[in-house]
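Visitor: coordinates only, sequence not included:
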């Protein structure tokens, strides 16, 4: 019986981790069933370029890190989360497994809500066995959440999305030294709307000091930048 082609895109900025993912999938018992075709990208721009290819529509699975070098060409893509949102919007049938070092509760909940990934693994939980289990689960009975993700969800079952894609873009550009009055060049909102979002971010992050420096520091601490 001929093998089924499986197109996998790995978006990760550490080459040794990419090889680890490939080896885990190729050593799985399903390697007798699938003929794997791998593509890889190490930053947001490379990923966007790959996703523009005609063949991207045939991508079956994306393994995606969250902390990636941001796009230098697209102001709205500053992380793997933005890439995942882009993939969800343009390739709804593609399975997404998030693999991240992030473990802050607020960040994990936000990623879960904004992306609804088919698989979600905190890298401290990651083994070859866990990745293989996730692979089978996302194609047969999604979602698959690793132990730490499940624990965070259990503690925050009623949590809502606190910080969305636009909020994260505001935080990112502020962290790069863009002044609030100039954020309109990067964010598709009026200055008054941006200022309202900044005030809400300071409230959500429970800042005692209301200046931008404290906002950026707390956002970095929580993994939103």
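Guide: That came through, no problem. Since the structure is predicted, the reported quantities are computational estimates derived from the model, not experimental observations.
Visitor: CA only for contacts and neighbour counts going forward, please
Guide: OK.
Visitor: which SS class is residue 98?
Guide: Following DSSP: H, G, I helix; E, B strand; the rest coil, the label given to residue 98 is strand.
Visitor: now do the SS call for the residue most central in space within the chain.
Guide: Residue closest to the mean C-alpha point of the chain, counted by C-alpha atoms, centre = their mean, is residue 81 at 2.9 Å. With three-state DSSP as the basis, residue 81 sits in helix.
Visitor: one more: the one 4 residues further on?
Guide: Secondary structure assignment for residue 85 (three-state DSSP): helix.
Visitor: how near is the residue nearest to it when sequence neighbours are not counted to residue 69?
Guide: Using C-alpha to C-alpha, 6 or more residues apart in numbering and skipping residues adjacent in sequence, the residue nearest residue 85 is residue 115, 6.0 Å away. Distance, residue 115 to residue 69, using C-alpha to C-alpha, to the nearest Å: 19 Å.
Visitor: below is structure B, check it against A:
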């Protein structure tokens, strides 16, 4: 039997998760579902489970679960952090309606759930697949999450003065072999930086890289 904790402040969403996951008996068998609808009730349920030695196999937690006026937790992130502390063997899947780059980055960096997906990408079939991956030990990230993280990497790369200088000079018509005359880097080092920027921007040629950097306001 698979024991699953579901935390969302919308009961209909919780029931939808149960209906979806019950479709795949081969994966989860006869699952046991435990529901919580806010941070305080989630903590009480987790504490009771720990006290009874009745651990969850996976927790599916909404990021925007409301806090309580008398309780210090702010959102679903605090629930997952607490689970990681008191029930580290429990896999965690965070679902969020947020698509802001910095919010996604903060969740990945500071909360570190085993899986992270946007609500916009969740369907009954995809939820089953995601839970399978998380239970099998895969650190799952949905396509929207991956896109947000790639945006952060691009911005971090463009904070580098030399990277920006390379693109600025190229945009002004300087040839690659001329750049080491204007930037205190060797030609091989400049080529390596260009190759890394192409990889991050997901382009194959220098001209498209420069165009994308200009379009996104990095140059």
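Guide: Done, it's in. Since the model is a prediction, treat every value here as computed from it, not as a measurement.
Visitor: can you pull the TM-score for these?
Guide: Aligned and superposed, the two chains score 0.66 in TM-score terms (TM-score structural alignment, normalised by the length of the second structure); 154 aligned residues with a C-alpha RMSD of 1.9 Å.
Visitor: circling back: for the residue nearest to residue 85 of the first structure, list the residues it contacts.
Guide: Contacts for residue 115 of the first structure were tallied using C-alpha atoms under 8 Å, 6 or more residues apart in numbering; they are 81, 84-85, 88.
Visitor: aligned partner of it in the second structure?
Guide: With TM-score structural alignment as the criterion, residue 115 of the first structure lines up with residue 111 in the second structure.
Visitor: then residue 74 of the first structure?
Guide: In the second structure, residue 74 of the first structure lines up with residue 71, judged by TM-score structural alignment.
Visitor: neighbours of residue 54 of the second structure, just the number please.
Guide: By the criterion of other C-alpha atoms under 10 Å, residue 54 of the second structure has 11 neighbours.
Visitor: same check, this time on residue 209 of the second structure
Guide: Other residues near residue 209 of the second structure come to 22 when the count uses other C-alpha under 10 Å.
Visitor: report the buried residues of the helix or strand harbouring residue 114 of the first structure.
Guide: If you go by DSSP states H and E, residue 114 of the first structure is part of helix 105-115. For helix 105-115 of the first structure, burial by neighbour count (16 or more other C-alpha atoms under 10 Å) applies to 105-112, 114-115.
Visitor: who does the helix or strand following it touch, helix- and strand-wise?
Guide: Next helix or strand after helix 105-115 of the first structure toward the C-terminus (DSSP H and E): strand 119-122. Contacts defined by 3 or more C-alpha pairs under 8 Å, 6 or more residues apart in numbering; DSSP states H and E place strand 119-122 of the first structure against strand 95-100, strand 144-145, helix 147-155.
Visitor: columns mean neighbour count on top of those, output as JSON lines?
Guide: Shown next, in JSON lines, are those (neighbours: other C-alpha atoms under 10 Å):
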{"stretch": "strand 95-100", "mean neighbour count": "24"}
{"stretch": "strand 144-145", "mean neighbour count": "23"}
{"stretch": "helix 147-155", "mean neighbour count": "15"}
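Visitor: residue 45 of the second structure matches what in the first structure?
Guide: The alignment partner of residue 45 of the second structure in the first structure, by TM-score structural alignment, is residue 50.
Visitor: ok, its match touching residue 59?
Guide: No. The criterion here is C-alpha atoms under 8 Å, and residue 50 of the first structure misses it with residue 59 at 10.5 Å.
Visitor: okay, those two: which has more neighbours?
Guide: residue 59 (19 against 16).
Visitor: and the more buried one, what's its match in the second structure?
Guide: Counting by TM-score structural alignment, residue 59 of the first structure lines up with residue 56 in the second structure.
Visitor: OK, contacts around the closest residue to its match other than its chain neighbours?
Guide: Of all residues beyond its chain neighbours, the one nearest residue 56 of the second structure is residue 3 (4.9 Å), with distances taken as C-alpha to C-alpha, 6+ apart. When contacts are counted by C-alpha under 8 Å, 6+ apart, residue 3 of the second structure touches 31-34, 55-58.
Visitor: mind running it again at 10 Å?
Guide: Taking C-alpha atoms under 10 Å, 6 or more residues apart in numbering, we find residue 3 of the second structure in contact with 28, 30-34, 54-59, 90.
Visitor: which SS class is the corresponding residue of the first structure for it?
Guide: Alignment note: residue 3 of the second structure maps to residue 7 in the first structure; criterion TM-score structural alignment. Each residue gets one of three states, and residue 7 of the first structure gets strand by three-state DSSP.
Visitor: could you check how many residues crowd around residue 24 of the first structure?
Guide: With neighbours defined by other C-alpha under 10 Å, the count for residue 24 of the first structure comes to 16.
Visitor: now the counterpart of it in the second structure: which helix or strand?
Guide: Mapped onto the second structure by TM-score structural alignment, residue 24 of the first structure lines up with residue 20. Applying DSSP H and E as the criterion places residue 20 of the second structure in helix 11-21.
Visitor: now do residue 37 of the first structure
Guide: Secondary structure (DSSP H and E) places residue 37 of the first structure in strand 34-41.
Visitor: what range in the second structure does that strand sit on?
Guide: Under TM-score structural alignment, the match for strand 34-41 of the first structure is residues 29-36.
Visitor: starting at the chain centroid, how far to the matching stretch?
Guide: Averaged C-alpha coordinates place stretch 29-36 of the second structure at 24 Å from its chain's average position (C-alpha atoms, centre = their mean, to the nearest Å).
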